[in-house]
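Trainee: Quick one, fold the following:
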Amino acid sequence: MKVAIVHEWFVDYSGSERVVEQLLQVYPHADLFAVIDFMPQPLQQHIQHKSVTTTFIQKLPFARNHYRNYLFLMPLAIEQLDVSSYDVVISSSHAVAKGVLTHASQLHICYCHSPARYAWDLYHQYLNETGLRSSFKGFLAKLVLHRFRNWDAASAQRVDFFIANSKYIGRRIKKNYGKDSVVIYPPVAIENYALSPAKGDYYFTASRMVPYKRIDLIVEAFSAMPDKKLIVIGEGPDFEKVKELAGANVTLLGYQPYDVLRTHMQQARAFVFAAEEDFGITPVEAQACGTPVIALAKGGALETVTSETGVFFDTQDKNSIIEAVQRFEEKESSFNPQLIRKSVEKFNQIRFRDELRQFVMEKYHEFRQSL
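Mentor: Presented below is the predicted three-dimensional model:
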C-alpha cells in the first residue's frame, strides 16, 4: 500500500505536526507533501528528516514568514500537488490539505484538526479582531474568505472518509461540510509528563498568545484577584496587550524551554484554559501531571476534563473565571492527582497509532473490494 501524507505547512512543531509525526510512525515509507516547508533543521527529526514536496508558494516573496497572506492562492496551489501514483492519501488538514486532487481508484482519508476557523465559526470574530470589518482592505478580506469558504465546502466532497480529532470537530464537519466522521483523538505524549502530587502556590497557563486563546481574559481575571498568583508562559501577537493587563501578581515568562514549561505545569495548583479549542492538548498534558484544570465549558475540553479532574466556567469573561477559581478552591482538597492522571492516559500515542492503523486498513480493504 503506497501512502502519501498531505499536510498544510511545515513551519514549527505543534499539534498538527505531532499527528503527522505519528502517521509516519505507522507509515514510515510514506511520502510527504505540503504547501510550504520551512521547518527548522532541529525540528525535522519529528518528520524523520524526510524531503517534502511543496507548491509554488514555497518560492514566492516573503513566504517563509508571511505564508498566510497567500491564503487566496492556496486552493490553487494544493491542487497542483501530484499524488496520483499513491493507493492511499491521508491529508492532515485544518485549511487546504484536504483539497488535494485524487482519482476514483485512490482512497482519500482526511484527519481533520478543524474546518478553518477564520472562514467559518470565527469569521466575524476574526474580522473584528483584525480591524477588517470595514475599509477597502476589509472588503478584499471578505471576498477572499467568501471564495475560500465556497472552495472549502466543495473540496470536502473529494474526501472519502473524515476522521475528526474530537466529537466537537465532528459536529463542525457535519455542519460545514455535510459529511459524517469518526473520532480518533490526537496523540498526546503522556509519558513525558510525570505525575507530581506536590503542588505550589500559583495558578498556571501556557499558550501562543493569539486572540482566540483568550490569555488576556485569564490575566485580567487574576489581576482582579491580587491574593492569587498566576504564571503565564507563551509569546505571540497579543503579548504586549496581555502585558498591559497584568497586575503585580501575574508573572509573564514569555517563551520558555519545554522543561521549564513542564515543571511549572507539574507544580501548579491548577491549569487555567479559556479557549474554545478543537481538542486542546495542553489541558490533557496538565492532567497527565496530576494538575486539575479550570476550563471553558466549550469545545474539546468537554471531552477531556471532568468534574473529578477540574472545574468549568460557562462564558468567556473575567467574572466567570473569577467565580470558577473560587469554586475550585472550595473543592481543591478533593482532587486526586493519581485519578487525574489516570483519566487522560487513554489519549496516549500508542492508542492513536493503533486506532488510525485499524481504521485505514478497514477502509482500504472495503474500498478495494468496491472497485
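Trainee: For the rest of this, base every contact and every neighbour count on C-alpha atoms.
Mentor: OK.
Trainee: Helices of the protein, residue ranges please.
Mentor: In order along the chain, the chain carries the following helices (DSSP state H): 15-26, 63-66, 74-78, 123-129, 135-156, 167-177, 215-223, 239-245, 258-267, 281-288, 301-304, 318-331, 337-344, 349-370.
Trainee: Mean neighbour count, the ones you listed: which tops it?
Mentor: Neighbour counts averaged per stretch over these are highest for helix 281-288, at a mean of 26; criterion: mean count of other C-alpha atoms under 10 Å.
Trainee: what's the angle from it to helix 258-267?
Mentor: Counting by axes from the mean of the first three to the mean of the last three C-alpha atoms, to 10 degrees, helix 281-288 points 60 degrees away from the direction of helix 258-267.
Trainee: how far does helix 281-288 sit from the chain's center?
Mentor: On the basis of C-alpha atoms, centre = their mean, to the nearest Å, the separation between the geometric centre of helix 281-288 and that of its chain is 13 Å.
Trainee: who does that helix touch, helix- and strand-wise?
Mentor: In this structure, helix 281-288 packs against strand 270-273, strand 293-296, helix 301-304, helix 337-344, with contacts taken as 3 or more C-alpha pairs under 8 Å, 6 or more residues apart in numbering; DSSP states H and E.
Trainee: Another for comparison:
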Amino acid sequence: MKIALVTDWLISYAGSEKVEEAILGLFPEADVYTCVYDPDAFSQTRFVEHEVRQSFISRLPKAKTHYQKYLPLMPYAVEQFDLAAYDVIISSSHAVAKGVLTGPDQLHVCYCHTPIRYAWDFQHQYLAESGMGKGIKGIVARYLLHRLRLWDVRTANGVDFFVANSRYIARRINKVYRRDAEVIYPNVAVDDFSLVEEKDDFYLAASRLVPYKRVALIVEAFTKMPDKRLVVIGHGEQMGQIKQMLTPNITYLGYQPFAELKHYMEQAKAFVFAAEEDFGIMPIEAQACGTPVIAYGRGGALETVVDGETGIHFYEQSCAGIVAAVERFEREGVKRSPALIRSHAERFSRQRFDERFKNFVDERWSEFRRQRGF
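Mentor: The predicted model follows:
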C-alpha cells in the first residue's frame, strides 16, 4: 500500500511530533505532508530521511515563527494537498490535518490528539488567555472559530477510522463528531528513563511555561509552603512572571537539556502536574523513573496516574487544591514502590504503541480491500 502521513505542522519536536516519528518508523515508505516545516527542529529525527511536502503557508512571511497566525488559512491549505496517488492516508491531527480530501477507494485513519481545543470547549479560556475575549478582535476571533467548527465537523466525515490518544479524547471525539474511536496510547520513551529507588527531598515541575500548563499556579502554591522545596524546569512566555514569584524554597533552572531533566525527574520525591492535558507524556516519564505524580484529576492524568497507588490527584485547579494534595502526599505517600510505579509506566511504552497501531492500520486496510473487492 502507498501511504501518506499528514500532520498539522512540524515546528517543534514535542508530544504529537514524537507520535508522528513513531508512525514513520512503522511505515518508512510513507510520504509526509504538513502546513509548515522547520527542518532545523527535526535534524535528529526520522523526518530528515523524507521529503516533507509543505503547503503554500510555508512561503508566507515568518511562517516558521508565526505559523499560528495563519490558522484561518490552514483548512484551505490542507485541502490543496493532492493525495490521489495514495492507498492509505494517516493523519495525525490536533487541528486541521484530518481535513485532507480523500476518495472512496482510499482509507483514511486519523490519529486524533484532540478535536481543535481552542475552537470547541476551550474557546472561552483560549480567548481570555490570549487577550482576545473582548472588542473587535474578540468578535473577529469568535467568528473565525465559529467557521472553523463548521469545517471541523464536516471534514470528520472524510475519516474512515478515528484513533484517540486516551479515553478522555475518545469521549471528546464522540461529543464533537459523534464518532467512536479506538484508544491507542501514545508512544512514551520509557526506556530512556532509569528507575531510582532513593529520592531526594524536593518536588519537581517541568513544562513549557505557557498559561494552560499552570506552572505559575504550582509556583504560587509552593510560595505558601516555605518548608517544601520545588525545582522548576522549562521556558516560555510566563518565564518573567514565574521569576518574579520565586521564594527561597523555589529554584528556577530555565530550559535544561534532556540529561539534566532526566536527572531531576529521577531524584524528585514527586512530580507536580497541574494542567488538564489530552494525554500528558511527562507524568508517564516521571513514573518511568519510579517517581510518584501529584496531578490535576482531569483529562489524561485520570488514566495515567492511579490515585493513591502511583500518585495523588487533586480536583480543584487552584493553589488550595495543590497545597492539599502535597499535604496528603506527605501524610499518606503512595502504596506502590518505585519499581511498581515504573512497571505501571511500561503500559504506555513505545513498543506497545508500535504493535497496536501497526496492527490497527494493517487490519483496517485488509478489511477495506475485502469490502471493495481489491
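Trainee: re earlier: with distance to Lys167 of structure 1 as extra columns, can I get the helices and strands packed on helix 281-288 of structure 1 in TSV?
Mentor: Putting these into TSV (distance: least, C-alpha to C-alpha, whole Å) gives the following:
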stretch	distance to Lys167 of structure 1
strand 270-273	19
strand 293-296	16
helix 301-304	8
helix 337-344	16
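Trainee: Ok, which of the ones you listed comes nearest His7 of structure 1?
Mentor: Using C-alpha to C-alpha as the measure, helix 301-304 is the one of these that comes nearest His7 of structure 1, at 24.8 Å.
Trainee: hmm, who's touching that closest one?
Mentor: For helix 301-304 of structure 1, the surrounding residues in contact (C-alpha atoms under 8 Å, 6 or more residues apart in numbering) are 166-167, 276-277, 279-280, 283-284, 295, 344.
Trainee: do stretch 36-49 of structure 2 as well
Mentor: Outside stretch 36-49 of structure 2, the residues within contact range by C-alpha under 8 Å, 6+ apart are 8-13, 21, 24-25, 52, 54-55, 57-58, 63-64, 67.
Trainee: what do you get for stretch 1-17 of structure 1?
Mentor: Under C-alpha under 8 Å, 6+ apart, the answer for stretch 1-17 of structure 1 is 20, 27, 29-40, 43, 46, 83, 86-98, 100, 113, 281.
Trainee: Buried ones in that stretch, by neighbour count?
Mentor: By neighbour count, and taking 16 or more other C-alpha atoms under 10 Å as the criterion, the buried residues in stretch 1-17 of structure 1 are 3-11, 13, 15-17.
Trainee: again with stretch 191-201 of structure 2
Mentor: Using 16+ other C-alpha under 10 Å as the test for burial, stretch 191-201 of structure 2 gives 193-196, 199.
Trainee: hey, where'd the strands end up in the stretch 1-150 of structure 1?
Mentor: 3-10, 31-37, 52-53, 88-93, 107-112 (DSSP state E, counting those that start in this stretch).
Trainee: once aligned to structure 2, how far is the last one on average?
Mentor: Which is strand 107-112 of structure 1. After superposition onto structure 2, the mean distance of strand 107-112 of structure 1 to its aligned counterpart is 0.2 Å, using mean C-alpha distance after the TM-score superposition for structure 1.
Trainee: And the shortest one, by the same measure?
Mentor: Comparison of strand 52-53 of structure 1 with structure 2 after fitting gives an average deviation of 0.5 Å (mean C-alpha distance after the TM-score superposition for structure 1).
Trainee: What is that strand packed up against?
Mentor: Here strand 52-53 of structure 1 is seen to pack against strand 31-37 when contacts are counted using 3+ C-alpha pairs under 8 Å, 6+ apart.
Trainee: Please tell me how far the strand it packs on is from the chain's geometric centre.
Mentor: For strand 31-37 of structure 1, the separation from the chain centroid amounts to 19 Å (computed by C-alpha atoms, centre = their mean).
Trainee: residue in structure 1 matching Arg172 of structure 2?
Mentor: When the structures are aligned by TM-score structural alignment, the residue of structure 1 matched to Arg172 of structure 2 is Arg172.
Trainee: Which residue is the nearest non-sequential neighbour of its match?
Mentor: Pro115 (7.1 Å; C-alpha to C-alpha, 6 or more residues apart in numbering).
Trainee: so who does the residue nearest to Leu209 of structure 2 when sequence neighbours are not counted touch?
Mentor: The shortest distance from Leu209 of structure 2 to any residue other than its chain neighbours is 4.4 Å, reached at Gly236 (C-alpha to C-alpha, 6+ apart). Under the criterion of C-alpha under 8 Å, 6+ apart, the contact list for Gly236 of structure 2 reads 208-210.
Trainee: can you do 10 Å?
Mentor: Residues counted as contacts of Gly236 of structure 2 (C-alpha atoms under 10 Å, 6 or more residues apart in numbering) are 207-211, 254-255.
Trainee: Would you mind measuring from it to Ala216 of structure 2?
Mentor: Between Gly236 of structure 2 and Ala216 of structure 2 the distance, using C-alpha to C-alpha, to the nearest Å, works out to 11 Å.
Trainee: Now list whatever residues contact both of the two.
Mentor: Both Gly236 of structure 2 and Ala216 are in contact with 209-210, where contact means C-alpha under 10 Å, 6+ apart.
Trainee: ok, and the closest non-adjacent residue to Asn249 of structure 2?
Mentor: In this structure, Asn249 of structure 2 finds its nearest non-sequential neighbour in Arg229, 4.9 Å apart by C-alpha to C-alpha, 6+ apart.
Trainee: show me the contacts for that neighbour.
Mentor: Applying C-alpha under 10 Å, 6+ apart, one finds that Arg229 of structure 2 lies in contact with 201-204, 222-223, 247-251.
Trainee: Check Glu308 of structure 1 too.
Mentor: With contact taken as C-alpha under 10 Å, 6+ apart, Glu308 of structure 1 is in contact with 292-293, 334-336, 339-340, 343.
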